[in-house]
Every structure is written in C-alpha cells, then in structure tokens.
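Visitor: quick one, what's the 3D model for this:
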Amino acid sequence: MSFSKERPFLLVGAGKMGGAMLSGWMAEGVDPSAVTVCDPRLSEEMDALLKQHGIRHVASVPEDLSAAIVLVAVKPQLMDQVLPGLKPAVAADTLVLSVAAGTPVAKFQSVFGDVPVCRCMPNTPAMVKRGITAVYPTGVVSEAQKEDVARLLSAVGKVVWLDSEDQIDLVTGVSGSGPAYVFYLAEALSQAGKAAGLPDELAEELAVATVCGAGELMHQSGDHPSILRQNVTSPNGTTAAALEVLMGSEGIQPVMTAAVAAAVKRAKELAD
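Guide: Sure thing, here's the model as predicted:
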C-alpha cells in the first residue's frame, strides 16, 4: 500500500467503527509501524490493541506528521472541532477518507483544499468483518488510491463504488441504518413469540437464532431473497399464512419504504 512509517496511515477516532476497521487491518497483516492513531480518549480495549501491535498513538496531530492517508472516523458534530487540527498532516497528495454520516466532501475541501477525498458509508457489521461500505471518490482520487481504499475497506466486508455523492444519503437509509432495522425485526419476532405464549427467554433465543441463521443462509447460498422465501413457503402452509399478513397492503413493504425515506431525509438534513 502507499503508506509507510515515514508517511503513515492516520486513523482519527478509534471508537467502535474506527476500532473495528483497525482490528480488521491488523488481522489482514497491515504493517502496524505504518499506522498512527489520533484519539484523545482511547477505550481500554483499544489501548490494549494498540499496545499489542505497537501502533503509535497521539492525542493530537504532531506538526511533523505528514500522512499518506487520513481516515476521519469521528462523529459529524465534532468535525468543526477536529478538522482544523488535522491540517498539518494533510499534504496536496494526501488521501482523505471519511466515514461520518452527513458530512459532505465540500466540508473537507473547505479545510484541506482540493485534495483527494473519498466519502465512505460503512455499517456496523464491519465489527465482525461482515460489513458493506459504499464509497464515493472525488475526481482527483487516483486509481492507485482507489486500490488502497478497496484493500483497506475490504478487510471489514464488501466494498461498492458510487457514481455520485447524492447516493450516499440513499445508502445511509438502506445499509448504513439497515442493521438497526434487522435488530428490530428480531425484537419484534421475539415479542410476537411471547404474545403467542412462549416463555420470554425461549422466544428471544428462537428469534435471534432465526434472524442470524436466515442471514447466513442468504449470504452463503447467493440466491435472491425472494427465491429463498419461496423455497420455505409451502402452498397453504403456516409460512404462507404469515406472509399473507407481512406482504399485505399494511405489511412490511410500505412501512420499510417509509422508514428508509425517513432515514434518507434525515441524512440530507444533517448535510445541510
């Protein structure tokens, strides 16, 4: 990759997402001496990971640090506070990556100038290396830099490329926020089991295992979700009876469409 001990990869923010990515990179064999982590408040777990691999940690960016790649993994509301302090590390050819929702490319360009920027939208399954990250690169991002981005982000899951920055908000509504929808499905299924008469713990165990198992089956089979649904639905059987409710006019699809639209709307509001 294009970063080294002399021009390191700078991770700004080692919270859950940044930390998950760092763990993935270490597992993939990224040279720890070529990585610097900037975070004033490390968790005990992250502090242990850095010490285990001998990764350099700084509370703020030193004046003499010039990074090849900077990944900004802080909360959007901290951007105005954090970005000016990164200017010493960002040269004209530094690649800036952002995983912050609602922070447009223009925000980084206003601070750093017309440097290469990739705006990324990962999701929390990256914490178990089963995430998917959508990436929008600006026009000055080189092919070599795109390769670096793909290799880094693929350490925590799949990578897809976007044609326009506008698509980021749409991705946020589907995959960025999507894991919460699935978690809520498990909650709702568990509650339905309890309402049907199952003991609380058994209903929760059945619901969680079912959601996890169905997701893994979908992942491993490669079949379209509609095919998998049809495969488990016998004519006039119990599943068909349930699907008549779930696929009805007041079922899941109109609610899900409205939910994604609400998330997209909020993502656009955060960017304003």
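
Visitor: make it CA atoms for all contacts and neighbour counts henceforth
Guide: Fine.

Visitor: let me know the outermost residue of this protein.
Guide: When distances to the mean C-alpha position of the chain are computed (CA atoms, centre = their mean), the maximum falls on residue 236, with 40.1 Å.

Visitor: host element of that one?
Guide: Assigned by DSSP states H and E, residue 236 falls within no helix or strand.

Visitor: list the contacts of it.
Guide: Residues near residue 236 by CA atoms under 8 Å, 6 or more residues apart in numbering: none.

Visitor: now do it against residue 242, distance only.
Guide: Distance, residue 236 to residue 242, using CA to CA, to the nearest Å: 10 Å.

Visitor: what's the answer for residue 182, then?
Guide: Plainly put, residue 182 is 18 Å away from residue 242 if you go by CA to CA.

Visitor: now the other sequence, so there's something to compare against:
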Amino acid sequence: MTVALPASLLLVGAGKMGGAMLDGWLKIGLPPARITVIDPYPSPAMQALADKGLTLNPALADLAPQAVLVLAVKPQMLDEAAPQLDRLIGADSVILSILAGKTITDIKERLPAARAIVRAMPNLPASIGRGVTAAVGSSGLTLAQRDLAQALLSGVGSVEWLDDESLIDAVTAISGSGPAYVFHLAECLAEAGRTLGLPADVAVRLARATVSGAGELLHQSDLAAGTLRENVTSKGGTTAAALEVLMAADGLQPLILRTAQAAKRRAAELSG
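Guide: Prediction:
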C-alpha cells in the first residue's frame, strides 16, 4: 500500500539528525514546496533548497496549521518554542518528536493542541539512509497517522514500533548510542594494530575496512550474527584464540552490558 506523503511538513531544527531526515524525505519524493524549516543557523545546503521551493525561516505567525510538525531542536529549547508552535497544530496534525528525554506527556503538556504524537529515536546512520528508528505512538494516534509516520521514518532507514514508551531508554542505549560503540571498536582495532607493529595509517585503514565490511556482510546476510562468527572461526585457529579472550566470562559481552546499562541510566536521568 502506498502512503500519501504529507501536504505540509514543518521541521523545527535542521541540525545533523533533522537535516539527515530531511534528506531522506526529499529522496522518497516529498516536494520541497511542501516543507518549511525553522533553523537559526541554516546550512548552505538548506539555503540551496530554499531556492528550489523549500520555505526557510518564515514568520511562524504567517503559517497555517501543518499536517506534520517535526520536533528536532535541542530538548531544552522546547519550552521556548512551544507557544509559537501550538497554534500550528490542527485537529489531524501529527507531531513527530526526536527530542531526547522528552516523553509524550512532556510534549502534550507543552503543546496542548497536540492529539497525535509519535516519539522516535533515530540514530546517526540515518544520514546515509541506513539508520534504524524506534517509535511509539500516543493513544490518540490513528492507523493512518501511524502509516504516515512510518513513511517518513522509513525514508532514513528501518523502523521498529514499540508498545511501551519506557523502552525508549533501552533503545537509546542500544541503537541510539550504539554507532559510537562501533566507532570506538574501530579505534581500538587500529590502536591494537599499531601496538603490534603496523604503521599507524595502515592500522587505521585495516580497522575501518574490517568494521565497515563486517557490518555490510551482516546487513546483507540472512544468517544470525552468531552463525557468521562461527563461519569465520576455524577450530584451533587464530580467530578461535582471539575469541577465547573476547568470549571469556569477563570479556566483551559483560562489558557491552555494562556499557548499555550506563547509557540507559543516563537516558532515564535526562527523561526525569
């Protein structure tokens, strides 16, 4: 089923994530003429889009209610922006929020006109169309409104819908912060290579290519991660020797668990 894209979309905040999502929406066919962007420091790319029909930084008092209102500003800016935004919410408007730590209740309190709210947690690979977003809808969200949110979120990658908003903190710990863990793994591999005697530049290139290549293989394969690991591990070989360290009782799995728990605790603190 083809879902119609919104007749109007207001993006409040076009930083790294907001800008990445905008790129995705343009690629799936949302015309620039239907998009309004509010951003105090628009990028040159945003200025160029304004020449193609996108409305950039108009007076909010001149705007009609929007079909979709996307909140992508820094969370602490919501209180200041909310009074001007509330009048742009119509009876059928969908509020799509990627504000870290701001719950559906927080948004309803600041935007009393809002009935249909989707709280979403995308991640950085959205900037190349390979993100993953977890989303949860408010009680007032209709099936058609959820389909509209799905169409927009899937423009930057895959989407996982949650039934319980409290799980957003766990999502933040795994996929939201997860890219940083992978980047650090690449840093650690490169440093290990340098310590073992490789030239630093060679170690960096090997580490980057290994992490990105393994990630792409995982992306393209239908096999479980554990099966892929087993397929590259010969009994008594070098990989097996390395995995004895990584898979020890005090190895990578408990370290990653502690890492995710720390991120989840901090997410809860920011929400509280």
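
Visitor: those strands in the stretch 101-250 of structure 2, which residues are they?
Guide: For the stretch 101-250 of structure 2, strands defined by DSSP state E, counting those that start in this stretch occupy the ranges 116-121, 131-137, 157-161.

Visitor: figure out which of those is closest to residue 204 of structure 2.
Guide: When those are compared by CA to CA, strand 131-137 sits nearest residue 204 of structure 2, at 24.1 Å.

Visitor: neighbouring contacts of the closest one?
Guide: 116-126, 146, 153, 156-165, 168, 171, 175.

Visitor: redo that, cut-off 6 Å
Guide: Defining contact as CA atoms under 6 Å, 6 or more residues apart in numbering, one finds that strand 131-137 of structure 2 is touched by 117-123, 125, 156-162.

Visitor: tell me which residues in stretch 66-79 of structure 1 are buried?
Guide: Judged by neighbour count using 16 or more other CA atoms under 10 Å, the buried positions of stretch 66-79 of structure 1 are 66, 67, 68, 69, 70, 71, 72, 73, 74, 76, 79.

Visitor: which members of these are positioned in helices?
Guide: residue 79 (DSSP state H).

Visitor: narrow the buried residues of stretch 66-79 of structure 1 to those in strands?
Guide: 67, 68, 69, 70, 71, 72 (DSSP state E).

Visitor: most widely separated two among these?
Guide: The widest separation within these (CA to CA) is 13.2 Å, between 68 and 72.

Visitor: where do the helices sit along structure 1?
Guide: 16-27, 44-53, 79-82, 105-112, 143-153, 166-171, 178-196, 200-221, 225-231, 238-246, 252-271.

Visitor: format these as a markdown table; extra columns: distance to residue 88 of structure 1.
Guide: Shown next, in a markdown table, are those (distance: least, CA to CA, whole Å):
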| stretch | distance to residue 88 of structure 1 |
| --- | --- |
| helix 16-27 | 21 |
| helix 44-53 | 23 |
| helix 79-82 | 12 |
| helix 105-112 | 10 |
| helix 143-153 | 20 |
| helix 166-171 | 28 |
| helix 178-196 | 36 |
| helix 200-221 | 43 |
| helix 225-231 | 48 |
| helix 238-246 | 55 |
| helix 252-271 | 26 |
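
Visitor: to residue 61 of structure 1, which of these lies closest?
Guide: With respect to residue 61 of structure 1, and counting by CA to CA, the nearest of the helices of structure 1 is helix 79-82 at 10.1 Å.

Visitor: quick one, longest strand in structure 2?
Guide: Structure 2, longest strand under DSSP E: strand 89-97.

Visitor: what's the average distance of that strand to structure 1?
Guide: Here the mean offset of strand 89-97 of structure 2 against structure 1 after fitting is 1.4 Å, by mean CA distance after the TM-score superposition for structure 1.

Visitor: list the buried residues for that strand?
Guide: 89, 90, 92, 93, 94, 95, 96, 97.

Visitor: as CSV, those residues with distance to residue 13 of structure 2 would be great.
Guide: Below are those laid out as CSV (distance: CA to CA, whole Å):
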residue, distance to residue 13 of structure 2
89, 17
90, 20
92, 22
93, 18
94, 17
95, 14
96, 12
97, 11
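
Visitor: next, count neighbours for residue 38 of structure 2.
Guide: 19 (other CA atoms under 10 Å).

Visitor: same question for residue 159 of structure 2.
Guide: Using other CA under 10 Å, residue 159 of structure 2 has 21 neighbouring residues.

Visitor: what of the one 4 residues further on?
Guide: By the other CA under 10 Å criterion, the neighbourhood of residue 163 of structure 2 contains 10 residues.

Visitor: equivalent analysis for residue 39 of structure 2, please.
Guide: 18.

Visitor: report the contact partners of it.
Guide: Residue 39 of structure 2 sits next to 13, 14 when contact means CA under 6 Å, 6+ apart.

Visitor: apply 7 Å and report the result again.
Guide: 12, 13, 14, 57 (CA atoms under 7 Å, 6 or more residues apart in numbering).

Visitor: closest to residue 42 of structure 2 among the residues you listed?
Guide: Using CA to CA, the contacts of residue 39 of structure 2 come closest to residue 42 of structure 2 at residue 14, 7.3 Å.

Visitor: measure the aligned partner of the closest one in structure 1 to residue 27 of structure 1 for me?
Guide: Mapped onto structure 1 by TM-score structural alignment, residue 14 of structure 2 lines up with residue 14. Applying CA to CA, the value for residue 14 of structure 1 to residue 27 of structure 1 is 16 Å.

Visitor: more neighbours, those two?
Guide: residue 14 (23 against 11).

Visitor: surely residue 233 of structure 1 is in contact with residue 242?
Guide: No - using CA atoms under 7 Å, residue 233 of structure 1 is not in contact with residue 242, being 9.8 Å away.

Visitor: ok, those two, which is more surrounded?
Guide: Between residue 233 of structure 1 and residue 242, counting by other CA under 10 Å, residue 233 is the more crowded of the two (16 against 11).

Visitor: which ones are touching residue 194 of structure 2?
Guide: Neighbouring residues of residue 194 of structure 2 by CA under 7 Å, 6+ apart: 200, 203.

Visitor: any idea how far residue 210 of structure 2 is from it?
Guide: Counting by CA to CA - residue 194 of structure 2 and residue 210 of structure 2 are separated by 15 Å.

Visitor: and what of residue 269 of structure 2?
Guide: Counting by CA to CA, the gap from residue 269 of structure 2 to residue 210 of structure 2 is 35 Å.

Visitor: what's the answer for residue 39 of structure 2, then?
Guide: Note on residue 39 of structure 2: its distance to residue 210 of structure 2, by CA to CA, is 38 Å.

Visitor: cool, residue 159 of structure 2 as well?
Guide: Distance from residue 159 of structure 2 to residue 210 of structure 2, by CA to CA: 26 Å.
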